[in-house]
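Peer 1: Sharing a model that was predicted from the sequence below.
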Amino acid sequence: VVLGHEAVGTIYKIGQKVKGYSLGDRIFVSHHVPCNVCEYCKSGYHTACDTLHKTNYYPGGFAQYIRIPKMNIKYGIHKLPAELSFEEGTFIEPLACAIRGQRIADVQKEDTVLIIGCGVSGILHTQLAKNKGTKRIIVTDINLYRLKIAKKFGADFTLDAKENIPEKLEEINEGKPANKVIVCTGATEAALTALKCVDKGGTILFFAVPDPTIKLPVPINQFWRNEITIKTSYGAAPNDLTKALKILSQKKLKVKDMITHRFSLSETAKGFKVMANAGKSLKVIIEPNQK
């Protein structure tokens, strides 16, 4: 099995029945695409579509060439404008996911947003919230390097996850928890922290979730009484991808600065190790045609 998604590249060959594209076109290809006709798609829940969970391209993105199936050609290809580099194009999908997540959580200018976990997703959420003019953005993580760069990308405050986050949060947020909490890591402790850091009438968005075997002790009576909402967000819909492409083309976010490592195809395993170890890394990309 060849893995890899968030793929961008140049069209090398075109099937006889494929229309609308030319050799040499620079494109982004979504690996999962919805059918756009089922009840879920029509209701706006594209990422719940059964087709989306079955579609893919072959092989995965860690290859010099991939074959794009009919469904992905129909719904998953986006041409890259001249002003958008291939490296910036690798952010289309993750940014689209963040756009969808913040729409679901209804992030507004007047919000105080706590972002738990500042890997690629957390930093994209930080930049996106900053771009909206969100009142206060607070980021927490166990990685001090990532906390440092979170400030560079728009976080107003950063908190070491080893500290008492609920207590520290209230110290910097006028004595209150956050009214929007976005969980961007699957660590169990992150999920538990989120449950303790949301204000009355607030919303927790699980953008990432713990292992399926983990059970979270949700204080349901307290949440019910205080009208706290838990929402989830998975993947991105076609419209989210279009919005992401527009935002990136307009250079509204500093995504190229998020790339810390670049590896050739033969160094893919090394890239995985760097990513798994975290350390002083953020966005790691594979360049299949580089030696």
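Peer 2: Thanks, I have it.

Peer 1: drop to CA atoms for contacts and neighbour counts, all remaining ones
Peer 2: Fine.

Peer 1: I'd like to know how far residue 214 sits from residue 122.
Peer 2: Residue 214 sits 22 Å away from residue 122, going by C-alpha to C-alpha, to the nearest Å.

Peer 1: who has more neighbours, the two?
Peer 2: residue 122 (24 against 9; other C-alpha atoms under 10 Å).

Peer 1: ok, the closest residue to the more buried one other than its chain neighbours - contacts?
Peer 2: Nearest residue to residue 122 in three dimensions, chain neighbours excluded: residue 184, at 5.6 Å (C-alpha to C-alpha, 6 or more residues apart in numbering). Listed by C-alpha atoms under 8 Å, 6 or more residues apart in numbering, the contact partners of residue 184 are 115-119, 121-122, 206-208.

Peer 1: putting a second one here so we can go through both:
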Amino acid sequence: MRYVWGAFAEYVCCTPFSLKVLPKELPLIEGSLIEVLPGIIHAAELGDISPNKNVLITGQGVSGLVMTQVVSMFSPKNLVVTDIFDEKLALARKYGATHTYKMPHEHASTMDIVGADFPDGFDVVIPCLLEGDGMVDAINAAAQNGRIVMYGCIGTCHAPVDFFKVHKKRLDIFSTEPKRDIDNRRYFDEGLRLVLDGLVNTEEMITHVVPLAEVARAFQLRNEHKGDTIHVMIDCEVK
């Protein structure tokens, strides 16, 4: 299995080091989400999570739900997650979240919703939202001397980032992609083992399977952004 960029290309050029064969006993459709695990495991390690820390994960899409499963194994004091859909929050509770909060809309301030319960903010904040504005929200939600692990927030940021607040709070900010190939492969092996051992569920998040001939419908489903649509798979073998 490759973990290099390729999208829907028929062929991808890569080195043998970038290939990983999945076990035959693992259904290929369940193995599709393993590719997010290297960055997620690395993010959890960068968070330096321990039983005396409060952790916030914003967003419970595909990566956010996998992140919740992995972070819960690091035994945080409280694992708080947010999303705008009840269906995804229900899965998050099943996966180990101690507190779940429904956001009224995508651009709502997290501390406006959770601040009454966690007035001091969070020791570790892991935004799993695509848009860059989630980084502004993460800075506001981080506690004094906290750290932010940027799994998400890779899109355009339209809101101004208050770097003085970052300085005043003494925040540490980390990027999650492993920098060395050897680490990426090691995290891939660890993620595969978590799935095979039943500690991370990748099957439950697959809500739609669409044949390749209907690929346009697959993107339409994904872009509708509904609570009952999490991971849309394109099966090239289904007619």
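Peer 2: Yep, that arrived. Computed from a predicted structure; not experimentally measured.

Peer 1: ok so residue 195 of structure 1 is a helix residue?
Peer 2: Yes - per DSSP: H, G, I helix; E, B strand; the rest coil, residue 195 of structure 1 lies within a helix segment.

Peer 1: mind checking the longest strand of structure 2?
Peer 2: strand 142-150 (DSSP state E).

Peer 1: so it matches what in structure 1?
Peer 2: Aligned by TM-score structural alignment, strand 142-150 of structure 2 corresponds to residues 198-206 of structure 1.

Peer 1: any idea what the residue nearest to residue 122 of structure 1 aligns with in structure 2?
Peer 2: Using TM-score structural alignment, the equivalent of residue 184 of structure 1 in structure 2 is residue 128.

Peer 1: for residue 267 of structure 1, same thing?
Peer 2: Looks like residue 267 of structure 1 aligns to residue 214 there (TM-score structural alignment).

Peer 1: One more: residue 289 of structure 1?
Peer 2: Match for residue 289 of structure 1 (TM-score structural alignment): residue 237.

Peer 1: Next: residue 111 of structure 1.
Peer 2: In structure 2, residue 111 of structure 1 lines up with residue 53, judged by TM-score structural alignment.

Peer 1: Secondary structure of the match of residue 267 of structure 1: a helix, I assume?
Peer 2: Yes - according to three-state DSSP, the state of residue 214 of structure 2 is that of a helix.

Peer 1: what number of residues lie near it?
Peer 2: Neighbourhood size, residue 214 of structure 2 [other C-alpha under 10 Å]: 12.

Peer 1: And it, how far from residue 162 of structure 2?
Peer 2: 44 Å.

Peer 1: now swap in residue 4 of structure 2 and tell me
Peer 2: Distance, residue 4 of structure 2 to residue 162 of structure 2, by C-alpha to C-alpha: 34 Å.

Peer 1: what about the longest helix in structure 2?
Peer 2: For structure 2, the longest helix by residue count, based on DSSP state H, is helix 181-196.

Peer 1: Name the helix or strand for residue 100 of structure 2, please.
Peer 2: strand 99-102 (DSSP states H and E).

Peer 1: the helices in structure 2, which residues?
Peer 2: Listed in chain order, the helices of structure 2 (DSSP H) span 28-31, 37-46, 62-72, 86-94, 110-114, 134-141, 163-169, 181-196, 215-224.

Peer 1: JSON lines for those, including distance to residue 102 of structure 2?
Peer 2: Listed next are the helices of structure 2 as JSON lines, based on distance: least, C-alpha to C-alpha, whole Å:
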{"stretch": "helix 28-31", "distance to residue 102 of structure 2": "28"}
{"stretch": "helix 37-46", "distance to residue 102 of structure 2": "23"}
{"stretch": "helix 62-72", "distance to residue 102 of structure 2": "14"}
{"stretch": "helix 86-94", "distance to residue 102 of structure 2": "7"}
{"stretch": "helix 110-114", "distance to residue 102 of structure 2": "8"}
{"stretch": "helix 134-141", "distance to residue 102 of structure 2": "15"}
{"stretch": "helix 163-169", "distance to residue 102 of structure 2": "26"}
{"stretch": "helix 181-196", "distance to residue 102 of structure 2": "28"}
{"stretch": "helix 215-224", "distance to residue 102 of structure 2": "19"}
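
Peer 1: out of the ones you listed, nearest to residue 19 of structure 2?
Peer 2: Residue 19 of structure 2 lies closest to helix 181-196 among the helices of structure 2, at 9.2 Å (C-alpha to C-alpha).

Peer 1: which helices and strands does that closest one pack with?
Peer 2: helix 37-46 (3 or more C-alpha pairs under 8 Å, 6 or more residues apart in numbering; DSSP states H and E).

Peer 1: mind listing what's buried in the helix it packs on?
Peer 2: The neighbour-count check on helix 37-46 of structure 2 (16 or more other C-alpha atoms under 10 Å) flags 37-44, 46 as buried.

Peer 1: circling back: identify all contacting residues around the strand holding residue 100 of structure 2.
Peer 2: With C-alpha under 8 Å, 6+ apart as the criterion, strand 99-102 of structure 2 contacts 78-86, 89, 92-93, 113-114.
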